[in-house]
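[1] Sequence first, then the predicted structure:
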Amino acid sequence: MKAGTDLAQIGSLVGDPARANMLAALMGGTALTASELALEAGVTLPTASAHLAKLGEGGLVSVARQGRHRYYALADHSVAAMLENIMGVAATLGPKRVLPGPRDKAMREARVCYDHLAGEMGVAMLDSFVGRGLIRVDGEQAEMSEAGASYFAGLGIDLDAMGRKRRPMCRTCLDWSVRRSHLAGGLGAAMLERIQAKGWARREKDSRVVRFTPMGRREFEMMLRG
C-alpha cells in the first residue's frame, strides 16, 4: 500500500464538513455524546452516529461507555495536534482577513487546544520560557533545559511522572490564530492545569475559551516576567 493511501483516508475523514465540525467540537478536550455532536455538526442523530463510526474506525476518536451513554473524544493528543495544524493551513490559505483565526476576541486571546493553553496568552507563555532559557526550541522540536527542570519542579510539576509517559514532555504547536507556536506536550497540559488550579482562569461552559480573572491575569504576567 502506498503511503498516499493512508493520507487520503485521513483526509477524507477530516474533509467531510459534518465530521470536521465534530472534530473541532472535541478540540476542547471534553468528551461529548453523539447527540451533542449531532447538534455541533447540524445533522440528525443517526447521521452523526454513522460519522462517528467512521471516525472511530479511522482511529481519530475514541469512545467510552458510562451507563446508557457513550462519550466520544479525540483519540489522543497527536490527533489534536494534526487538527490544529490543519486549522493553521486553512487560515493561511483560505479567504484572507485582516486578523487570522477566530473572530471572537476571547478565543483569540486564550483558549484550550485539547488540553493546553493556546491563543495569544499561550504564545506569550512559550516566548517567555524560551527567552528565559527554560525551554530550547529548534524548529518544531522543544526540550527543557536544566534551569527549566528546576523551575518547573519548583512549581510543583511532577517531571518524573511526566517523563514516564509516552507523550513528549515538551512540544511546540502552531497556533492557528496567532500563526506562531504555543507550548504543547505534557508540560503544556501541566501548565494549564496549574493556571486553573491557582484560580487564575477558568474554562467557559460549552466553550474552548479560557477566561482569566483580573488577578489571574496579573499573576500570569508576573510569571512571564520571571
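    Alright, I've got the coordinates. Keep in mind the model is a prediction, meaning the values are calculated, not measured.
[2] going forward, measure contacts and count neighbours with C-alpha atoms only.
    Fine.
[3] Give the buried residues for stretch 217-225.
    For stretch 217-225, the neighbour count (16 or more other CA atoms under 10 Å) marks 219, 220, 224 as buried.
[4] where along this protein do the helices fall?
    Assigned by DSSP state H, the chain shows helices spanning 3-15, 17-26, 34-41, 45-57, 77-93, 105-109, 120-131, 146-154, 159-163, 185-197, 214-225.
[5] Test my guess that residue 111 contacts residue 202.
    No - applying CA atoms under 8 Å as the test, residue 111 and residue 202 come out as separate, 10.0 Å apart.
[6] so what sits against both of those two?
    Common contacts of residue 111 and residue 202 (CA atoms under 8 Å, 6 or more residues apart in numbering): residue 210.
[7] quick one, which of these two is more surrounded?
    residue 111 (25 against 18; other CA atoms under 10 Å).
[8] separation between residue 175 and residue 40?
    Distance, residue 175 to residue 40, by CA to CA, to the nearest Å: 23 Å.
[9] Without its sequence neighbours, what residue ends up closest to residue 74?
    Counting by CA to CA, 6 or more residues apart in numbering, residue 61 is the residue found nearest to residue 74 once chain neighbours are left out, at 4.3 Å.
[10] The one you found and residue 35, how far apart?
    Residue 61 is 15 Å from residue 35, by CA to CA.
[11] Look at those two and report which has more neighbours.
    residue 61 (20 against 17).
[12] Included below, for side-by-side comparison, is a second structure:
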Amino acid sequence: MRNSSKYIIGALLVIVGILTISGNIGIFSLSWLMNLTWPMMFIAISFFFFLGYMSKGPSGAGLLVPAGIMFTLGVTFLLGEVFSYHLVWPAFIASPAVGLLLLYLFGDRSPGLLVPVGILFTIAGTCFFSELLNLWGVLWPGFIIAPAVGLFLLYIAGNRESGLLIPIFILTGIAVVFFSIGTFGYFGRYFKYIAGGVLILAGVSTILKKPSSNRYDDQNHY
C-alpha cells in the first residue's frame, strides 16, 4: 500500500512540476489549463445523469433534464473559454430547452413540454442571429413570436385544437408588423444612396442610348 501511494504521490509531483515549468517558459499556462478543465466538470456531471437514466430506463427519464442542461452548459462554457462568449452565450438560454426536449423524446412525449422548448429555442436563436448580424433593432420581434412557436409545436404534437391558432396568428402578426417596421427603418437610412445610384445609372444609360431609327430617318429627310 505504501509503495503504491508513493508512486501516485510522486507522479502527481512530477506532473505539477512539468506544468509549473511549462507555464514559466510559455508553452502553456496553468490558468489556461484550468479554464479548459472546469467546463468539463459540467459535462462529466451530465454523463452521470445519463448513466442514471440508462440504468433506470424509462422510469428515470426525468434525469435527462439535468443531463441535457449540464451538458449544454459545459459545452457552452468550453467554447466560450476556447474562443469567445460573443456568439455562444445564447446557448445558456437554450440549455433548459435541450433538457426538456430530451425528456419529450425519451419520456412520455407530453406535448406540453414543447411549449417552453419552442419559446427558449426561438429566444436563443433570436439572440444568436442578432448578435451575429448586429441587427438587434430589426430581429427583436423574434421575442414576440417565441410564444407563438411554442404554441404551434403544441398544436402540431397535441390534439390540434383550433383555439391555439388564435394566439399564434395574433403574435405572429404583431411580430411581422414590428419586423417590417424595423426592416424599413434599417434600410431606410440607405435609401438616399440607393436613389442616387439609380438616378446615376438612369442618366448614364440615357447618354449612352443609341438614337432610334425613326429619329435618324427624320434627320436625313431634312
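    Nice, I can see it. Computed from a predicted model, the values in this text were never measured in an experiment.
[13] Post the TM-score for the overlay when you can.
    For these two chains in superposition, a TM-score of 0.23 is obtained (TM-score structural alignment, normalised by the length of structure 2); 86 aligned residues with a CA RMSD of 6.0 Å.
[14] picking up where we left off before, between the helices of structure 1, which one is nearest to residue 69 of structure 1?
    Between residue 69 of structure 1 and those, the tightest spacing by CA to CA is seen for helix 34-41, at 8.9 Å.
[15] The helix or strand where residue 200 of structure 2 lies: how far from the chain's middle?
    Using DSSP states H and E, residue 200 of structure 2 maps to helix 191-208. Distance of helix 191-208 of structure 2 from its chain centroid, counting by CA atoms, centre = their mean, to the nearest Å, is 40 Å.
[16] for that helix, which positions count as buried?
    Applying 16+ other CA under 10 Å to helix 191-208 of structure 2 flags no residue as buried.
[17] One more: stretch 5-22 of structure 2?
    residue 19.
[18] starting at the chain centroid, how far to it?
    41 Å.
[19] what do you get for stretch 139-155 of structure 2?
    Using CA atoms, centre = their mean, the offset of stretch 139-155 of structure 2 from its chain centre is 15 Å.
[20] what do you get for stretch 114-134 of structure 2?
    6 Å.
[21] Same check on stretch 169-179 of structure 2?
    21 Å.
[22] before we move on, back to that, can I get the helices of structure 1 in JSON lines including distance to residue 65 of structure 1?
    Compiled in JSON lines, those are given as follows (distance: least, CA to CA, whole Å):
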{"stretch": "helix 3-15", "distance to residue 65 of structure 1": "23"}
{"stretch": "helix 17-26", "distance to residue 65 of structure 1": "17"}
{"stretch": "helix 34-41", "distance to residue 65 of structure 1": "12"}
{"stretch": "helix 45-57", "distance to residue 65 of structure 1": "14"}
{"stretch": "helix 77-93", "distance to residue 65 of structure 1": "20"}
{"stretch": "helix 105-109", "distance to residue 65 of structure 1": "31"}
{"stretch": "helix 120-131", "distance to residue 65 of structure 1": "33"}
{"stretch": "helix 146-154", "distance to residue 65 of structure 1": "36"}
{"stretch": "helix 159-163", "distance to residue 65 of structure 1": "27"}
{"stretch": "helix 185-197", "distance to residue 65 of structure 1": "25"}
{"stretch": "helix 214-225", "distance to residue 65 of structure 1": "36"}
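[23] ok so, going back, just name the closest of the buried residues of stretch 217-225 of structure 1 to residue 150 of structure 1, please.
    residue 224 (16.1 Å).
[24] So for that closest one, what's the nearest residue that isn't a sequence neighbour?
    The nearest residue in space to residue 224 of structure 1 (CA to CA, 6+ apart) is residue 128, at 5.4 Å.
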